[in-house]
Structures are given as structure tokens and as C-alpha cells.
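Chemist: structure for the following, please:
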Amino acid sequence: MFSRIKAQYAVYGIMFLLLVSCQKPAQKAAATDEFSAAPVKVYKVQKQKVSEKLVYTATLEAWKRQTITPDISGKIARIYVNEGERVKKGQLLAELDTQSIRLQLAQAEAALAMARANFEDASRNLERMERLYQEKAVSEQQYEKVRLAYEAARAQKDQAEAAVNLARHALDVSIMRAPFDGVIAAKNLEEGDVINPMMGGFSASSGVLTLVDYSKIKVRFEVSPADALRLARGQKVYLENPSLPGQQFEGQVTTVNTSADPQTKKFRAEALINNQDLVLKPGLFGRIILEVSTRENSLAVPQKAILENSYVLVVEGNKAVRRNVTTGLKNTDLVEITSGLNEGDLVIVEGNFGLAEGSPVKVEGEVVR
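Modeler: I've put the predicted structure just below:
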């Protein structure tokens, strides 16, 4: 019984060996290739827009910034807003204690009323005296005395009007309003603090409040002399921020300095970025991208497809085949191919480093851009 089972297993083994030995060499090679094929991902070459881009690090600032402070000294009576609060143009922000100013205004208005009465009286006297003088009923000396009194009364009236206007101006400037729509960036003083702009009683950069408008963002960056020649006012730019992945904000160049910084030998430039949703915040850093040259309908591949700056590997018949290429425009993502590839070629973009020409490959996916 045992011997019979052994004999059966021996027969099965011999049959398996015969089957394997009968397998065609091509089938054996295919099986070996499939087992040893390197996994890769490919990019299908296609025509598209390719832009050469310049990239710089930039600092973000609000495009409008103003210190809110009165033109006169006084005690701060009320502050009506807090940090981070959005305000509208003309909105009341803060005011000084105006009690003494109102008393000065009342006093000036009373003095003006008296000066106007004196002036009217002097005007009537002069008018009467002019008639008498023409009739030769009074002497020139008498006439001159009345005329001088009239001139003095008029000067006193003008002075009183100026005093009233000055007091009214002081009352007006003691009330601080928003000069534009914006956000309160800083509350620098508190109610009860005394501010004296004329005597240096506060920091010129602080004031009572700091108001900013960052519905547009001003960005500053430095460029090399060669790049400065490629920039111009009105040129389109894009801003990217690390805290907002996948988002780009459009703007344009507003300033390119005509002289280089003596220390860095670079040129300073500015751009204005649209920020209507107030997503970007002043004080952050960002990446400015400028398209300086663009070509439409060009063959292009991802940067990582290019090996040793001279060739790519394409998939042909499940093998990696070398293609020497000539490149054109480049940016951080794509490289223009001016010769060496055809539309529709499958270029290896992942798994290509260290891969030898002729190696068997297995395509595990296609990269889409």
C-alpha cells in the first residue's frame, strides 16, 4: 500500500517536469520579465501652454496703513472700536475730551458777536462821515479818524471769525473718523490717556489707533540685475502662501527700482495682489511667481522626467527606452521639449532614477497634470 502511494507521487513529479521542459523559451522569458519588471508611473506627452517663470520670496503688507491721531493735544475720552474690528470710511473711531474746546468755542462766538456789532456801528459811522466829508461839512482829520476806526473794527471782526474757525476746527479734529474702509490693526492707547502730538507726547508710529486696508496686498521682493530687465509695471504676477496650499492670488507689478541696492546688488520691486476675501494677512511671507515667457501648444513633460539634463526614458513594448531630448522653456513644474519626443509618448516620471535602458517595466499608473 505504502509502496503504491510512493509510486503515484513519483509519476506525478515526472509528469510536471516533462510539462515544464516542454514550455517554450519565449514563454519562460516573458514570465521572468514579468517577475523582474520595475514598477513605474508614466506621463503621456501632450501639447500644452508652457511658461517660463521667475519665483521670489516676498513679504506681505497691507496696501493702505494709517495712524489715527488727532491734530491737537488732549485727553482721550472715548475709543469706540477694538482690534480686529472692520470699519467703514467716515465711521467714528475715537474722540478727545472736548469740554475745554467747547468753552473756547463759546467764548470765541461771543467775542465774534461783539466784534460784528462794533463793525456794523463803525460801518454806519463811516458811511455818514463820507457824506459829510463830500459836503465839506467835516474836516479831513475828522473823516480820517472815523475811517481808521472802521478799519480797526473790521480787523477785530476778522480776528474774531478766525478764533471761532480755529475753535471749530479743534472740535472737528478732536473727533477721529476712519479715512477709508479697513480693519483696526492696533489699539495703541486707552481711554484717559493724554496725547500731545505737537510736543512728542506719543510715538509717531503709534497714535491712538492703527487702521489698515488689506483688500489688496502689497508685496516687496528683490530681483537680480538680469531679472530686473525682464520686469515691467503692469506685468501679471501670482502669489502663493504656504498656509493656503493650492491657492493662487493674482496681481500685477507696480514698481521696479531703477537702481540696485548698494549692498545686495539687487533691485527692489513691488506688486499689488487682489485680496477681496481678506484671506491673505499682512506680515506673512509668500512666493511671487512671474511668467516672463510663454509658448502655446508646445510638447512638455514634468521636470522629474528629465535625466542628466539630456534624456528621458519612454515605455516601448514594456521596456524602458532612452530618448535624447532638446529642451526649451522651463519652470518649476514643466519642461518644454523641442525635439526627441512625439505627442502620445509615455514618458517615465516615477521609478526612472537608476533604471537602465532596456530594463523591463510595469506601468502602474499615469500621472496627470
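Chemist: please count neighbours and contacts with C-alpha atoms only from this point.
Modeler: Noted.
Chemist: in the chain, which spans are helices?
Modeler: 2-22, 25-36, 99-134, 140-173, 225-228 (DSSP state H).
Chemist: and those helices: which comes nearest Leu346?
Modeler: Nearest of those to Leu346, taken as CA to CA: helix 25-36 at 19.0 Å.
Chemist: now do the end-to-end distance for stretch 306-314.
Modeler: End-to-end distance for stretch 306-314: 11 Å, by CA to CA, to the nearest Å.
Chemist: then stretch 238-255?
Modeler: Chord length of stretch 238-255, first to last residue, is 15 Å (CA to CA).
Chemist: thinking again about what came up before, could I get the helices of the chain as TSV with mean neighbour count and distance to Gly328?
Modeler: Output for the helices of the chain, formatted as TSV (neighbours: other CA atoms under 10 Å; distance: least, CA to CA, whole Å):
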stretch	mean neighbour count	distance to Gly328
helix 2-22	10	53
helix 25-36	12	36
helix 99-134	16	73
helix 140-173	17	62
helix 225-228	14	18
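Chemist: with distance to Phe353 as new columns, can those be given to me in TSV?
Modeler: Below are the helices of the chain laid out as TSV (distance: least, CA to CA, whole Å):
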stretch	distance to Phe353
helix 2-22	36
helix 25-36	17
helix 99-134	80
helix 140-173	71
helix 225-228	33
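Chemist: looking at these, which is closest to Phe202?
Modeler: Closest to Phe202 of the helices of the chain is helix 140-173 (CA to CA; 17.0 Å).
Chemist: does that closest one pack against any helices or strands, and if so which?
Modeler: Where contact means 3 or more CA pairs under 8 Å, 6 or more residues apart in numbering; DSSP states H and E, helix 140-173 is packed against helix 99-134.
Chemist: relative orientation of the helix it packs on and helix 140-173 in degrees?
Modeler: Helix 99-134 and helix 140-173 are oriented at 160 degrees to each other (axes from the mean of the first three to the mean of the last three CA atoms, to 10 degrees).
Chemist: next, the structure of the following sequence, for comparison with the previous one:
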Amino acid sequence: MYWKTVATVALALLAALSACKQKEDGGSTKAPPPAPIKLEVITVGEAPVPQQMVLTGIIKADQRSEVTADTAGKVVGVMVDRGQRVKMGQELVRLDVRTQALSAREAQANLATARAQRQLAEEECKRAQSLLDKGAITRSEYDRQTTQCTSALQQVSAAEARTAMIAKSVADGIVRAPFEGVIGEKNVTPGDWVAPGRPLFTLIDDDPLRIELSVPEAAVRAIKPDQRVELTAVADPEKTYGATITRLGAEIGRTRSLMVEATLDKGAELVPGMFAEAKVTIGQVIRPVLPASAVVKRGKTWHAFVVVNGEAQDRIVQLGTPPAPGQVSIVQGVAKGDKVVAKITEQVVDGVRVAL
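Modeler: So this is what the prediction gives:
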């Protein structure tokens, strides 16, 4: 009986060990590799593409002015606000010029008196000339009378100048826009006391906008008037704006560069002060060229897939200037003669097998 029990237990242990071995053998079987994906593969070619120089600059207004008053006075009215577009000569600020107006009335009265005295002096000079001709007065008496006439004339001129000066101060009580533009900064409110030289507003003429670029000495010969420029604002890198080079500097500066000014095309949705990147074409260069469908942007980098030994290898590529619509040029990442996937889909990942 004892030996029978032992034999039964041994058989059970052998059966369990056999079952475990069968499970291990079944678990170690590898899954079959995924089937290759049918993809179109093309050979990388080369073509001439524009060679561009990248410069940086700041968008500037065509004109910018700190508007000030030409006379002192208390502000009694402000007719504009920040962001408002104004016409040339439009009223911006009114000053209290009642004191100047009273001075103007006084100056007018003094001028009238001086003119009356001049008229009297001219008549006396005529009589003196007649008496001198008749020998009724001496030369010295005639000279004294002539001096009085000259003095009267000078007094009239002085009164006219003072009257004009005071009239100008009255007119200066209205501060006007020196040109058409948009009000930027506003530094005045009713009740303020202003004096000549104090900035009241910043006036900006934003039509057209322009950008100043610093061109390295080695590239100066490639820059010409009326040359086209492509601009990209840092605030909106996906949108491109056009500009034309309108002015060239007269000399190379201490930084060994030439200042160049370009005028933006009308309708550019940019604001003075924005930082921008400019691309200027200075020649041509031979580079690898691919269809736009053969590259894809994933995250912040561009990718192409090169087929090597039947597998797609992910390559990070740097794009250059497009040679034509629907094409891209490659600065680095792939080379002429490489086999690349012609159209990238979501199925195309690094290491996927490709069926040619």
C-alpha cells in the first residue's frame, strides 16, 4: 500500500513537469514579423535653387515724431487718444492762450500808434525838405528831422514784428498733427501745464512700413536697389511678407556691414517695433530636391524616410529655399541618389519594412 501511494505521487509530479515544459516551449515561439508596406520610392535628384542670405532687423515706421507745443500754457482740451488715426493739420491739443490774446490786442494798438507816428513823421520830413530847398532851415535841422522820420519807420517795423510774434503764440495754442499717422503714446491730459519741448504725443506714420537690414561686407555686391526681400515676423513665423530694397547705405560701418533699407508692400499686417527675419536671394546653388509630399513636419523638425535594405530610416532634414511650387530643397539630411519614400503617411515610421 505504501509503495502504491509513492508511485502515484511520482506520476503526478512527472505530469506537472511535463505540462510546465510544454507551456515554456509554447511561450518562447516568436511572432511573425509584420508584412512589408507597399510604398512608392523615388531617387533623390538635384536642381539649382535660389541661394538666400538670412538677415534680421526691426520693423520701423516711415515717420515717427514726438509732438510738442511751441508755446507754454495750460491744457484745456485733448481731442485725440492712443491708437487714433489723424490727418495732417488736425487739432490734437488746445491750450489756454487768453493771456497771449490780450497781449495780441495790446500789440495791435501799439502798431496802430506807431503807424500814425510814422505818417506824421513822413509829413514833417516832406516839409523839412521843402524848407531846406528854400533855404529856410539849415542842413543840421534837416538832418535832425530826417533822423526822426527814420526812427518812426523802425518803430513801425518793431511793432509789426512783435504783433506777428504774439499772433503766432496765439495760433500755437492749438497743437496740430505735423503729418498723417496714428497716435502712439499719449502723455497729456486736460489741466496739465505744458512748455515748449515737452512731448505730448508720439505720432507714427505706418504707411509704408520699412525695415533696416545690416548686410555683411562679403555680400554687399549682391545687393541691388529694387531687389525683392521675403520677410517673416517672429510673432507670426508661418506668414511671409514682401518688401523691396529702396535705399543703400553710403559706407561700410565699424561692424563691417552696410545698412540697407527695404520698404514693405502695402497691406503688411505688421507693427513698428516687431522683430523680423529677411531672406534676400544672392545667387543659385545645386541642392538635393524632393517633392513636398516626401517630407513631413513632426514636432518642430522636418523628416524624410530613406529606404535602406528594405527598411525606412527616419532622417531629420533641414529645408532650403523651394526651387518650385510643390518641391523642397534639402540643405542636409539626404543626398543625391538616396531612395526615399515619395509620400509619407501615418503608417510610415522608423524601421517599417517597405515593399518596392
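Chemist: care to give me the TM-score?
Modeler: After superposition, the two chains reach a TM-score (TM-score structural alignment, normalised by the length of structure 2) of 0.69; 298 aligned residues with a CA RMSD of 4.1 Å.
Chemist: go through the helices of structure 1 and name the closest to Asn257 of structure 1.
Modeler: It's helix 225-228; of the helices of structure 1, that one is closest to Asn257 of structure 1 (CA to CA) at 8.5 Å.
Chemist: and that closest one, how far from structure 2 on average?
Modeler: Helix 225-228 of structure 1, aligned to structure 2 and superposed, deviates on average by 2.7 Å (mean CA distance after the TM-score superposition for structure 1).
Chemist: that helix corresponds to what range in structure 2?
Modeler: Counting by TM-score structural alignment, helix 225-228 of structure 1 lines up with residues 217-220 of structure 2.
Chemist: pull the residues that contact the matching stretch.
Modeler: The contact list for stretch 217-220 of structure 2 (CA atoms under 8 Å, 6 or more residues apart in numbering) reads 252, 256-258, 282.
Chemist: still on that earlier bit, quick one: closest of the helices of structure 1 to Thr59 of structure 1.
Modeler: helix 225-228 (18.1 Å).
Chemist: burial measure for Gly273 of structure 2, as a count.
Modeler: 12 (other CA atoms under 10 Å).
Chemist: so what's Leu153 of structure 2 up against?
Modeler: With contact set as CA under 8 Å, 6+ apart, Leu153 of structure 2 has these partners: Arg118.
Chemist: nope, Glu85 of structure 1 is what I meant
Modeler: Counting by CA under 8 Å, 6+ apart, Glu85 of structure 1 has contacts 183-184.
Chemist: check Glu95 of structure 1 too.
Modeler: Listed by CA under 8 Å, 6+ apart, the contact set of Glu95 of structure 1 reads 76-79, 174-176.
Chemist: quick one: neighbours of the residue lying closest to it once chain neighbours are set aside, just the number.
Modeler: Nearest-residue entry for Glu95 of structure 1: Ile175, 4.3 Å, with adjacent residues in sequence omitted and distances by CA to CA, 6 or more residues apart in numbering. Around Ile175 of structure 1 there are 20 other residues, counting by other CA under 10 Å.
Chemist: for His169 of structure 1, see how far away Ile175 of structure 1 is.
Modeler: Distance, Ile175 of structure 1 to His169 of structure 1, by CA to CA: 10 Å.
Chemist: and Ala149 of structure 1, by the same measure?
Modeler: With CA to CA as the criterion, Ala149 of structure 1 and His169 of structure 1 are 30 Å apart.
Chemist: could you do Leu355 of structure 1 as well?
Modeler: 81 Å.
Chemist: all strands for the stretch 151-300 of structure 2, in order.
Modeler: 174-176, 181-186, 193-194, 199-205, 210-216, 228-233, 236-248, 257-264, 275-291, 296-298 (DSSP state E, counting those that start in this stretch).
Chemist: so which elements touch the last one?
Modeler: With contacts taken as 3+ CA pairs under 8 Å, 6+ apart, strand 296-298 of structure 2 sits against strand 301-308.
Chemist: so which elements touch the strand it packs on?
Modeler: strand 296-298, strand 311-319, strand 339-341.
Chemist: tell me how far the lengthiest strand in structure 1 lies from the chain's centre.
Modeler: Looking across structure 1 with DSSP state E, the single longest strand is strand 46-68. Computed by CA atoms, centre = their mean, to the nearest Å, the chain-centroid distance of strand 46-68 of structure 1 equals 7 Å.
Chemist: orientation of it relative to strand 182-187 in degrees?
Modeler: 60 degrees.
Chemist: now strand 46-68 of structure 1: buried residues?
Modeler: Residues of strand 46-68 of structure 1 classed as buried by neighbour count (16 or more other CA atoms under 10 Å): 46-47, 50-55, 57-68.
Chemist: quick one: that strand to strand 236-240, angle?
Modeler: Here the directions of strand 46-68 of structure 1 and strand 236-240 differ by 80 degrees (the same axes, to 10 degrees).
Chemist: for strand 46-68 of structure 1, packing partners?
Modeler: Strand 46-68 of structure 1 sits against strand 209-223, strand 285-302, strand 326-330, strand 334-339, with contacts defined as 3+ CA pairs under 8 Å, 6+ apart.
Chemist: export those strands as a markdown table, with columns for distance to Gln235 of structure 1 and mean neighbour count.
Modeler: Listed next are these as a markdown table, based on distance: least, CA to CA, whole Å; neighbours: other CA atoms under 10 Å:
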| stretch | distance to Gln235 of structure 1 | mean neighbour count |
| --- | --- | --- |
| strand 209-223 | 14 | 23 |
| strand 285-302 | 8 | 19 |
| strand 326-330 | 19 | 18 |
| strand 334-339 | 22 | 20 |
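Chemist: okay, those in TSV with distance to Ala110 of structure 1 next?
Modeler: Shown next, in TSV, are those (distance: least, CA to CA, whole Å):
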stretch	distance to Ala110 of structure 1
strand 209-223	36
strand 285-302	59
strand 326-330	78
strand 334-339	79
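Chemist: follow-up on the earlier one: and the helices and strands packed on strand 301-308 of structure 2: which comes nearest Glu160 of structure 2?
Modeler: strand 311-319 (73.5 Å).
Chemist: how about residues contacting that closest one?
Modeler: Contacts for strand 311-319 of structure 2 (CA under 8 Å, 6+ apart): 301-307, 328-334, 340-341, 348-354.
Chemist: narrow those to those that are buried.
Modeler: Applying 16+ other CA under 10 Å to the contacts of strand 311-319 of structure 2 flags 303-307, 328-331, 333-334, 340-341, 348, 352-354 as buried.
Chemist: thanks again, I'm all set now.
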